[in-house]
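S.K.: Can you look at this prediction? I've put the sequence above it.
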Amino acid sequence: MTAKATGHYTLKPDGLYLQFDRLFRAPIEEVWFSLTNPTAMQGWIGTYTGRPETGGVRFRMGFEGEEGEWQNVSILECAPPHRFLADSGPGPTGIRVFSHLREAGGMTTLTFGHRLPNPADAATMGPGWDYYLDRLMASHAGRPLPEWEQYYPALAEHYQELHVPEGARH
């Protein structure tokens, strides 16, 4: 698999997002399971502990190995199997992500976004999310996982050159 930069900017009422789309040949419930089940998540990004229905969990990225720090995640919205919105980390340095799923014709489209306080962050965040979302697709399909070295720094230039929409904070 050759890594491709797929992210683009979208401006939402709460800020500038780097947004990605992926298409799965699977029912929406299967894709939702891959995104939200702590065991399934281990195959592509990490895992969490706790009960999401309480509005919060503790999450740890798997890429960092056992040294990865547990992070508190606030679940702001969760509407299975269609969407979720979550925050991780404190204040302006915190991360906000969303996921929207749509199913049609036996295919499920995942739209994923990460809010960027600073557009310059796209040069590192973009390749990272392309990598993790490609891992999600490979894990879901039972294919070999991609290698990080194919993504960064190779895709950084694409994200450095993205046009920031009018009205976005700098």
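M.R.: That came in fine, so what should we check first?

S.K.: from here on, contacts and neighbour counts on C-alpha atoms
M.R.: OK.

S.K.: Strands along the protein, start to end?
M.R.: Taking DSSP state E as the test, the strands found in the chain are 8-12, 15-24, 46-49, 56-61, 71-79, 83-88, 95-104, 107-115.

S.K.: quick one, the first one and strand 107-115 angle?
M.R.: So the one you mean is strand 8-12. 70 degrees (axes from the mean of the first three to the mean of the last three C-alpha atoms, to 10 degrees).

S.K.: Report the buried residues of strand 8-12.
M.R.: Neighbour-count burial for strand 8-12, counted by 16 or more other C-alpha atoms under 10 Å, picks out 8, 9, 10, 11.

S.K.: quick one on the thing from earlier: I'd like the strands of the chain laid out as JSON lines, including distance to residue 132.
M.R.: Below are the strands of the chain laid out as JSON lines (distance: least, C-alpha to C-alpha, whole Å):
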{"stretch": "strand 8-12", "distance to residue 132": "16"}
{"stretch": "strand 15-24", "distance to residue 132": "11"}
{"stretch": "strand 46-49", "distance to residue 132": "10"}
{"stretch": "strand 56-61", "distance to residue 132": "10"}
{"stretch": "strand 71-79", "distance to residue 132": "18"}
{"stretch": "strand 83-88", "distance to residue 132": "17"}
{"stretch": "strand 95-104", "distance to residue 132": "13"}
{"stretch": "strand 107-115", "distance to residue 132": "11"}
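
S.K.: how close does the residue lying closest to residue 98 once chain neighbours are set aside get to residue 100?
M.R.: Counting by C-alpha to C-alpha, 6 or more residues apart in numbering, residue 98 lies nearest to residue 85, which is 4.4 Å off, once chain neighbours are set aside. Distance from residue 85 to residue 100, counting by C-alpha to C-alpha, to the nearest Å: 9 Å.

S.K.: Please compare the first structure with the one that follows:
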Amino acid sequence: MNPRTEDANLEARRGTVTTEADGRRRLEFRRSWPDPIEDVWAALTEPDRLARWIGTYDGERRPGGSGTFTMTHEDEPVGEPMTVVECDPPRRLVVQWEQEQEGSGVWRVDLDLFAEGDRTVLRFVQVFAAGVDVTDHAMGWHWYLDKFDSEVSGRPVPGDWDSFAAEVGPAYGRAG
């Protein structure tokens, strides 16, 4: 792949941050695949597939259900209480969980799947408090969504975090 194509591909995969009217910071990613919506949903929610790209969820899989979510690909995986806010298969999943990192509070992630032409699109949205620097969060979710992409598409899994950060960091204003 030539450098210009690589740059365009990275830009298409990168999250965008906007500021809401109330000052909160909105992080959004859009990814798409030629696969049926049911297959993308399965990669997002089935326990075996979920474990390959992000981690495990042990709990009730229904709106209002709660359990423990562990991001097993972190340096120090920690199980955190999670609640399924909305679940409308195969179109919408909204979850929230308390972050163990000091000051991170409750995280809510909205995941929507929809058809756009002959592709299934995933829209990932997380909203942060006003004034929060979301750059590191955006890079982290970018890495996980690249891992999700490999689960859906069969493309190679992104490398370790340090290699990934060196590749995408400059696009987020971080040294490579």
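M.R.: Good, I have the coordinates. Quick caveat: nothing in here was measured; it's all calculated off a predicted structure.

S.K.: Any chance you could compute the TM-score here?
M.R.: A TM-score of 0.80 describes the superposed chains when it is computed by TM-score structural alignment, normalised by the length of structure 1; 160 aligned residues with a C-alpha RMSD of 2.7 Å.

S.K.: what's the closest of the strands of structure 1 to residue 136 of structure 1?
M.R.: strand 15-24 (9.6 Å; C-alpha to C-alpha).

S.K.: Quick one: map residue 140 of structure 1 onto structure 2.
M.R.: Counting by TM-score structural alignment, residue 140 of structure 1 corresponds to residue 152 in structure 2.

S.K.: What does residue 39 of structure 2 correspond to in structure 1?
M.R.: Applying TM-score structural alignment, one finds that residue 39 of structure 2 aligns to residue 30 in structure 1.

S.K.: right, I mislabeled it, should have said residue 26 of structure 2
M.R.: Aligned against structure 1 - with TM-score structural alignment as the criterion - residue 26 of structure 2 pairs with residue 17.

S.K.: Show me which positions of stretch 46-57 of structure 2 end up buried.
M.R.: 49, 50, 51, 52, 53, 54, 55, 56, 57.

S.K.: can you pull the contacts of the corresponding residue of structure 1 for the fifth one?
M.R.: Residue 53 of structure 2 maps onto residue 44 of structure 1 when the alignment is built from TM-score structural alignment. For residue 44 of structure 1, the residues meeting the contact criterion (C-alpha atoms under 8 Å, 6 or more residues apart in numbering) are 62, 132, 133, 135, 136, 139.

S.K.: Kindly recompute the last result at 7 Å.
M.R.: By C-alpha atoms under 7 Å, 6 or more residues apart in numbering, the contact list for residue 44 of structure 1 reads 132, 135, 136, 139.

S.K.: before we move on, what about residue 57 of structure 1?
M.R.: Residue 57 of structure 1 makes contact with 48, 49, 50, 51, 72, 73, 74, according to C-alpha under 7 Å, 6+ apart.

S.K.: now with 10 Å?
M.R.: By C-alpha atoms under 10 Å, 6 or more residues apart in numbering, the contact list for residue 57 of structure 1 reads 47, 48, 49, 50, 51, 70, 71, 72, 73, 74, 75, 88.

S.K.: okay but residue 94 of structure 2 is in contact with residue 87, surely?
M.R.: Yes - if you go by C-alpha atoms under 10 Å, residue 94 of structure 2 and residue 87 touch, sitting 6.5 Å apart.

S.K.: sorry, back to before: quick check: the residue nearest to residue 98 of structure 1 vs residue 146 of structure 1, distance?
M.R.: 26 Å.

S.K.: Kindly report the same for residue 138 of structure 1.
M.R.: Per C-alpha to C-alpha, residue 138 of structure 1 is found 8 Å from residue 146 of structure 1.

S.K.: Identify the contacts common to those two.
M.R.: Both residue 138 of structure 1 and residue 146 are in contact with 1, 44, 132, where contact means C-alpha under 10 Å, 6+ apart.

S.K.: The last one - how many residues pack around it?
M.R.: Pointing back at residue 132 of structure 1 there. As a burial measure, residue 132 of structure 1 scores 17 neighbours (other C-alpha atoms under 10 Å).

S.K.: Could you name every residue contacting both of residue 85 and residue 100 of structure 1?
M.R.: 79, 112, 113.

S.K.: How about the contacts made by the last one?
M.R.: Residue 113 of structure 1 sits next to 7-10, 16-21, 85, 96-100, 129 when contact means C-alpha under 10 Å, 6+ apart.
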